[in-house]
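Trainee: Sharing a model that was predicted from the sequence below.
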Amino acid sequence: MDNEERFWNATVDELANGYVHSNDEFTCLLCNESFVDGIIYPMDGVLYEAKKAVSRHIQDTHISVFDYLLSLDKKHTGLSDHQKELLDFFMKGLSDKEIVQELNGGSPSTVRNHRFKLKEKEKQAKVFLAIMNLLSKKSDKQAEPNFVSFHKGATMVDERYATTEEEKQKVLSRYFKQGADGELDTFPSKEKRKLIVLQHIVKRFEPTKRYSEKEVNEILKAIYSDFATIRRYLIEYGFMKRSKDCTEYWIGN
C-alpha cells in the first residue's frame, strides 16, 4: 500500500495521531517513515521504542499533525482560508477578544459565531461519517467501484480523478508496453490518462528524498525522451514540488 492510499484509508483517530500501526510497524501518515516494533531508536541522546519514536519523528519533522492537516487544500478539508486561520487561533488558545486584535477587525461576537458554525460543521461531519460507515457495511463490495487514491497535492479534483483500478491498469498497459517498470511508449494527450501515467511515474521517486534538477532529469530520461515535459506536468499537477530557485525537487503531499 502506498502512502496516499494509506492516508485516505486511515481512521479519524489515526489521522489525528498522524500514524498507523500495522504488521508490527508504526508508519507516519505524513511522509511514510516507518518504525518497527522491537527496535530502539536513538533521537537526540534519548532511546525510544517504535510508538514513541514515530510520535517524536512527527514532532521533529512535521511540527504537528494539526498544522499538516490544516495546510491541506480546501478540496480535502472543506475549510476556507479564514476558517483555517481561526482554527489556528483556537488551537493556540486565544480568546475571542485576542483573535479580534490579531485580525485587526471584527468583533468578539463574530468570532463566537464562527466557533458555533465550526462546531455545527463537526456535528454534520460525524453524521456523514456514520452514514457512510453504514453504507459501507450494507453495500455490495463487488458491485462498488474501486477508485484510485490520488495524491494530496493534487491541484484539481474533478471527474478526471474518478478512475477505477481496472481503468488504471488498462491505461498503464497501453502506455507502458514493455511493462509497468519499463519506458513510456507515448505521453497521453487526454487529461485523465495523463494523471494515471504521472501518478505511476512519480512512484520512481523516494517520498522523503530531496532531488536536484539533474537527478530528476536522469530518472525521467530513463522513462521518456521528452523528460522536460514529464517534469513540467509532475509539478503542474502537484505530484512534485520544487523550490523557488529550482535547486530542489520533492514529492508533493
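Mentor: Now that the structure is in, tell me what you want to look at.
Trainee: going forward, measure contacts between C-alpha atoms and count neighbours the same way
Mentor: OK.
Trainee: Check the secondary structure at E85 for me.
Mentor: When classified by DSSP: H, G, I helix; E, B strand; the rest coil, E85 comes out as helix.
Trainee: gap between it and Y211?
Mentor: As defined by C-alpha to C-alpha, to the nearest Å, E85 lies at a distance of 32 Å from Y211.
Trainee: cool, H21 as well?
Mentor: Distance, H21 to Y211, using C-alpha to C-alpha: 29 Å.
Trainee: try V54
Mentor: Distance, V54 to Y211, by C-alpha to C-alpha: 24 Å.
Trainee: Of those two, give the one with the bigger neighbour count.
Mentor: More neighbours surround V54 than the other of V54 and Y211, with 25 against 17 (other C-alpha atoms under 10 Å).
Trainee: wait, doesn't that one sit right on N32?
Mentor: No. Using C-alpha atoms under 8 Å, V54 is not in contact with N32, being 10.4 Å away.
Trainee: so what does the biggest helix by length in the chain touch, helix or strand wise?
Mentor: The longest helix of the chain (DSSP state H) is helix 108-138. For helix 108-138, the packing partners by 3 or more C-alpha pairs under 8 Å, 6 or more residues apart in numbering; DSSP states H and E come out as helix 96-103.
Trainee: got the contact list for the helix it packs on?
Mentor: Contacting residues not belonging to helix 96-103 are listed as 86, 89, 106-109, 111-112 [C-alpha atoms under 8 Å, 6 or more residues apart in numbering].
Trainee: Tell me which residues of the helix or strand containing Q199 come out buried.
Mentor: Q199 is located in helix 191-201, with elements delineated by DSSP states H and E. Of all the residues in helix 191-201, those buried under the rule 16 or more other C-alpha atoms under 10 Å are 192-199, 201.
Trainee: do the same with stretch 245-252
Mentor: Neighbour-count burial for stretch 245-252, counted by 16+ other C-alpha under 10 Å, picks out 248-252.
Trainee: Structure two is appended below for comparative analysis:
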Amino acid sequence: MNAEERFWNATVDELTNGYVYDDLNDAYVCLLCNEGFEDGIIYPIDGTLYEAKKAVKRHIEDAHTSVFNYLIRLDKKYTGLSVHQKEILDYFKKGFSDKEIAEAQGGGSPSTIRNHRFKLKEKEKQAKVFLTLMKLLHKSSDKKSDNKFIHFHKGAKMVDDRYAITEEEKNKVLSTYFKQGLDGELDTFPSKEKRKIIVLQNIINRFEHERVYSEKEVNAILKGIYSDYVTIRRYLIEYGFMNRSRDCTEYWVKG
C-alpha cells in the first residue's frame, strides 16, 4: 500500500493518532509522511532510546509539530474549511477565549466568534452522520472492488471529474500503457487528461517519499521509463505529484 492509499484508508482514530500499524512489515507508519518504525527495534532520538510506537509519536512531534498542525494546513478540497474557519480552529486549539480571538482578529465581537464555534460544532455533527452513511453504503452496495474510486494524491490540483477514476479504469489504462508490467517502460504517453493522471500515479511510485532528488537523479529514473523524460518530469510537477526548488536543483514527492 502506497502513502496516499494508507492515508485515505485510515480510520478517524488512526488519523487522529497520525500513524497506523502495518501488520505486513511489523512497523508503525507515519500517515503524514510514510516513515516507518519497525516493531522490536530501539530508536535513539536526541540521546533517548524509544521503542517503535513511541518513536513514531516522537517523529510526528519533531517532523510535523502535531497531527492537527498538518491537517489544518491541507487544502480546502480535503478539509472543506475556509481560511477563516481554519484560523478560528487554530485559535480554539491554542485555548484562546472568544474575547481573545475577537481582539486578535481586529477587535470584532465575541458573539461572532461564539457563532463560529456553534457552526463548527454543527459541521462536526453533520460529518459524523455523513461518515456513518458512507460506511453503511460501502457495506451494502460497493462490494465490487473494481467499482471503487481510487484515491487521488494530496497534491492534486483543480480536482474535478478527471479524478473520478475507478479501479477497473485504472487497471485497463495501466495494462494498455505499461505493456511490460507496472515496473516496466511506458509505451506511449496518453493525451487524455484522466489517462495522464493514472499513468503519472504509477510513475510517482518509482520515487521514495521523504527523499530529496537532484534533477540528474530524477532524469535517470524517468529515462528508464520513457524517452521523453522531460515531458514526464514537467507533468509530475504540473499535476502536483512532485515539488521542486526554485532553482530546479532539488525534487521531492509531494506529500
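Mentor: Alright, I've got the coordinates. Since this is a predicted model, take the numbers as computed values, not measurements.
Trainee: How close are the two chains, by TM-score?
Mentor: The TM-score (TM-score structural alignment, normalised by the length of the first structure) is 0.95; 253 aligned residues with a C-alpha RMSD of 1.5 Å.
Trainee: Determine which residue lies closest to the centroid of the second structure.
Mentor: Centrality entry for the second structure: nearest residue to the mean C-alpha point is K154, 3.9 Å, by C-alpha atoms, centre = their mean.
Trainee: and the closest residue to that residue other than its chain neighbours, what does it touch?
Mentor: Using C-alpha to C-alpha, 6 or more residues apart in numbering and skipping residues adjacent in sequence, the residue nearest K154 of the second structure is G255, 6.3 Å away. Residues in contact with G255 of the second structure (C-alpha under 8 Å, 6+ apart) are 32-33, 153-155, 209.
Trainee: Please apply the same query to K152 of the first structure.
Mentor: K152 of the first structure touches 4, 72-73, 76, 252-253, counting by C-alpha under 8 Å, 6+ apart.
Trainee: In which helix or strand does it reside?
Mentor: K152 of the first structure is part of no helix or strand, with elements assigned from DSSP H and E.
Trainee: Could you find the counterpart of it in the second structure?
Mentor: Under the alignment (TM-score structural alignment), K152 of the first structure maps onto K154 of the second structure.
Trainee: ok, now how distant is the counterpart of I41 of the second structure in the first structure from L70 of the first structure?
Mentor: With the correspondence set by TM-score structural alignment, I41 of the second structure lines up against I39 in the first structure. In this view, I39 of the first structure and L70 of the first structure are 32 Å apart by C-alpha to C-alpha.
Trainee: Of these two, which one has the most company?
Mentor: Per other C-alpha under 10 Å, whichever of I39 of the first structure and L70 has more neighbours is L70, with 18 against 12.
Trainee: Now that one: closest residue in space that isn't a chain neighbour?
Mentor: Nearest residue to L70 of the first structure, sequence neighbours excluded (C-alpha to C-alpha, 6+ apart): K84, at 6.5 Å.
Trainee: go on, S149 of the first structure?
Mentor: E5 (5.6 Å).
Trainee: Just give me the match in the second structure for that neighbour.
Mentor: Aligned counterpart of E5 of the first structure in the second structure: E5 (TM-score structural alignment).
Trainee: likewise W250 of the first structure?
Mentor: Checking TM-score structural alignment: W250 of the first structure goes with W252.
Trainee: The second structure: which residue goes with K209 of the first structure?
Mentor: Using TM-score structural alignment to pair residues, one finds that K209 of the first structure aligns to R211 in the second structure.
Trainee: follow-up on the earlier one: show the contacting residues for the match of I41 of the second structure.
Mentor: Counting by C-alpha under 8 Å, 6+ apart, I39 of the first structure has contacts 49-50.
Trainee: how far away is it from N32 of the first structure?
Mentor: For I39 of the first structure, the distance to N32 of the first structure equals 17 Å [C-alpha to C-alpha].
Trainee: Please apply the same query to T208 of the first structure.
Mentor: Per C-alpha to C-alpha, T208 of the first structure is found 8 Å from N32 of the first structure.
Trainee: Of those two, which one has the most company?
Mentor: Ranked by neighbour count (other C-alpha under 10 Å), T208 of the first structure and N32 place N32 first, with 18 against 12.
Trainee: what sits against that one?
Mentor: 3, 207-208.
Trainee: sorry, back to before: scan the contacts of helix 96-103 of the first structure and report the most crowded one.
Mentor: The most crowded member of the contacts of helix 96-103 of the first structure is L86, carrying 20 neighbours; neighbours defined as other C-alpha under 10 Å.
Trainee: Identify the residues contacting that residue.
Mentor: L86 of the first structure touches I99, counting by C-alpha under 8 Å, 6+ apart.
Trainee: Can you tell me what it aligns to in the second structure?
Mentor: Using TM-score structural alignment, L86 of the first structure pairs with I88 in the second structure.
Trainee: can you list the contacts of K152 of the first structure in CSV and add secondary structure and distance to Y175 of the first structure?
Mentor: Shown next, in CSV, are the contacts of K152 of the first structure (DSSP: H, G, I helix; E, B strand; the rest coil; distance: C-alpha to C-alpha, whole Å):
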residue, secondary structure, distance to Y175 of the first structure
E4, helix, 23
L72, coil, 31
D73, coil, 30
H76, helix, 30
G252, coil, 24
N253, coil, 26
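Trainee: which one of these sits closest to T61 of the first structure?
Mentor: Using C-alpha to C-alpha, N253 is the member of the contacts of K152 of the first structure that sits closest to T61 of the first structure, with 13.9 Å.
Trainee: separation between that closest one and L86 of the first structure?
Mentor: 23 Å.
Trainee: and D183 of the second structure, that's in a helix?
Mentor: No. Assignment of D183 of the second structure by three-state DSSP gives coil, placing it outside any helix.
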